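>>> got a predicted structure here, sequence first:
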Amino acid sequence: MAGTIAKFRQEGKKVVIMHLTEAELSSNGTVENRQLEAKNACEVLGLPDPIQFQFPDRKLLEHREEAIDAIVQVIRKLRPKIVFAPNHQDRHPDHGHCGELTKEAFFSAGIKKYLSHDENEAFLPQALYFFQINGIVTPDFLIDISTTIDLKYQALACFESQFSSKEAQVKTPLNSGYIEKLKARDLLLGGEAGVTYAEGFLSERPILIHDLLGDE
């Protein structure tokens, strides 16, 4: 959803990214160079460095309570209007698990007696939406990213260790045409809404529109 992030930033909105793992089991690259790649991608998008936790790669659910509590504390500290998380349906189980844990934390952050020792007060954001990393599903709504598509792919290009198809790299779905498929999905979704490029999102609750004729 980097196109949407770039659009938010151009509109002056504050955006913060949070990583639950360091992806230490990734087939290519090292934790150190991926940390640098993430920092560079954030710079492209006009973001601060991501919040980085160190829950073990592929063992998120073994640390379920700790991960939920960590997300709760970030939500209460930053008090975001909207939280985004990976869609539950994804090729990579960790992506789906991240979405599940965020859903739990989103709810728990608003419970006053949950983590009553937390220095930050209970807070419930306005909405939780899910973005699709792998594959394609029918979204509940789209965001036009036609003006920020270049920034999106500049940010993704920072992750050379993941998307490069150099000879020394282990072949993975990420360096086997993923970027091309992703851009095709952005193009396809945009065409569905009559714009050039769009990103799709899912919502588990109905979306309230205050002014149908004024919402373009």
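Received, thanks.
>>> contacts, neighbours, all on C-alpha from now
OK.
>>> am I right that Ala85 sits in a strand?
Yes: if the criterion is DSSP: H, G, I helix; E, B strand; the rest coil, then Ala85 is within a strand.
>>> how many residues are close by it?
Using other C-alpha atoms under 10 Å, Ala85 has 24 neighbouring residues.
>>> residues contacting it?
By C-alpha atoms under 8 Å, 6 or more residues apart in numbering, Ala85 lies in contact with Cys98, Gly99, Thr102, Leu128, Tyr129, Phe130, Phe131.
>>> and the fourth one, which of the three is it?
Right, Leu128. Bear in mind the rule, three-state DSSP; under it Leu128 is strand.
>>> also this one, for the comparison:
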Amino acid sequence: MNHHTVDILAFGAHADDVEIGMAGSLAKWSAEGKKIVICDLTEAELSSNGNVETRKKEAKTAADIMGAVDRVNLCLADRGLFLTDDHIRKIANVIRKYKPKVIFAPYHNDRHPDHGNCFRLVQEAFFSAGIRKFEVEGDYPPHKASYLYQYMINGFASPHFVVDTSDFIDKKVNALQSYESQFYIPDGGVQTPLTEGYIETVTARDKLFGKEVGVKYAEGFLSSKPLLLNHNLFGEGL
């Protein structure tokens, strides 16, 4: 009996984090019939360009491109993602609601503190969501996801495994281009690191990861524990 409501629950501090790190993989898994939910922790209200309303529309468009079945926002404070009991319980509630098999969060050592803090919060909630007596607002039963993986946003770390996204690079670029307020300078907007060829930088990283394993494009991930290989010793993938 399948106790999981969704296969994959991907967390980001801001809408566009998940896209930068793993839009290709999410689009690929969605095409394979996997059920995917995205949870953004903040409304990114401190972003230099755009506004909350625009960002939500962009996030919805991107989620549709990637094939997510749902996208939720916890509306925690941008730059306020600190390791508090309240934050952990809110995230644990989302985990219990969707009962994912696999959870993704940003790489813990990203240059943006919100991204590393997002991982630490999710790591805590990943554990606590499975504890029966750990109370959250919702009345969902405890849930222990099987895996917690990290995706990269700004950094370039040595991945523990990569996913071939060659056939989905266009969907990734389309998902990123949905965020017009972030990756292009809007009227009255300002230059930021994101408006300076950021999408090209991301696809270049995916190209480099792909080159490592002999495919055109790949996305890199890190695992908190060793990956178990049963029959895929010869690189058929996870």
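That came in fine, so what should we check first? Remember, predicted model here, so these are calculated numbers, not experimental data.
>>> please state their TM-score.
Overall, the chain-to-chain superposition scores 0.95 on the TM-score scale (TM-score structural alignment, normalised by the length of the first structure); 215 aligned residues with a C-alpha RMSD of 1.5 Å.
>>> which of the contacts of Ala85 of the first structure has the most neighbours?
Of all those, Thr102 has the most neighbours under the rule other C-alpha under 10 Å, reaching 25 neighbours.
>>> which helix or strand contains that residue?
Element membership for Thr102 of the first structure, per DSSP states H and E: helix 93-108.
>>> dump the contacts of Ala85 of the first structure to JSON lines, plus distance to Thr148 of the first structure.
Supplementary listing: the contacts of Ala85 of the first structure in JSON lines, determined by distance: C-alpha to C-alpha, whole Å:
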{"residue": "Cys98", "distance to Thr148 of the first structure": "26"}
{"residue": "Gly99", "distance to Thr148 of the first structure": "25"}
{"residue": "Thr102", "distance to Thr148 of the first structure": "26"}
{"residue": "Leu128", "distance to Thr148 of the first structure": "23"}
{"residue": "Tyr129", "distance to Thr148 of the first structure": "20"}
{"residue": "Phe130", "distance to Thr148 of the first structure": "20"}
{"residue": "Phe131", "distance to Thr148 of the first structure": "17"}
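>>> which residue in the second structure lines up with Arg205 of the first structure?
Alignment note (TM-score structural alignment): Arg205 of the first structure maps to Lys225 of the second structure.
>>> do the same with Gly96 of the first structure
Superposed on the second structure with TM-score structural alignment, Gly96 of the first structure falls opposite Gly116.
>>> which residues touch the closest residue to its match other than its chain neighbours?
Once its chain neighbours are removed from consideration, Gly116 of the second structure has its nearest residue in His108; the separation is 4.2 Å (C-alpha to C-alpha, 6 or more residues apart in numbering). Residues in contact with His108 of the second structure, defined by C-alpha under 8 Å, 6+ apart, are His115, Gly116, Asn117, Phe119, Arg120, Gln150.
>>> can you check Val18 of the second structure too?
By C-alpha under 8 Å, 6+ apart, the contact set of Val18 of the second structure is Ala10, Phe11, Gly12, Ile38, Pro106, Tyr151, Ile153.
>>> now with 10 Å, please.
Residues touching Val18 of the second structure, when contacts are defined by C-alpha atoms under 10 Å, 6 or more residues apart in numbering, comprise 10-12, 26, 38-40, 63, 104-106, 151-153, 176.
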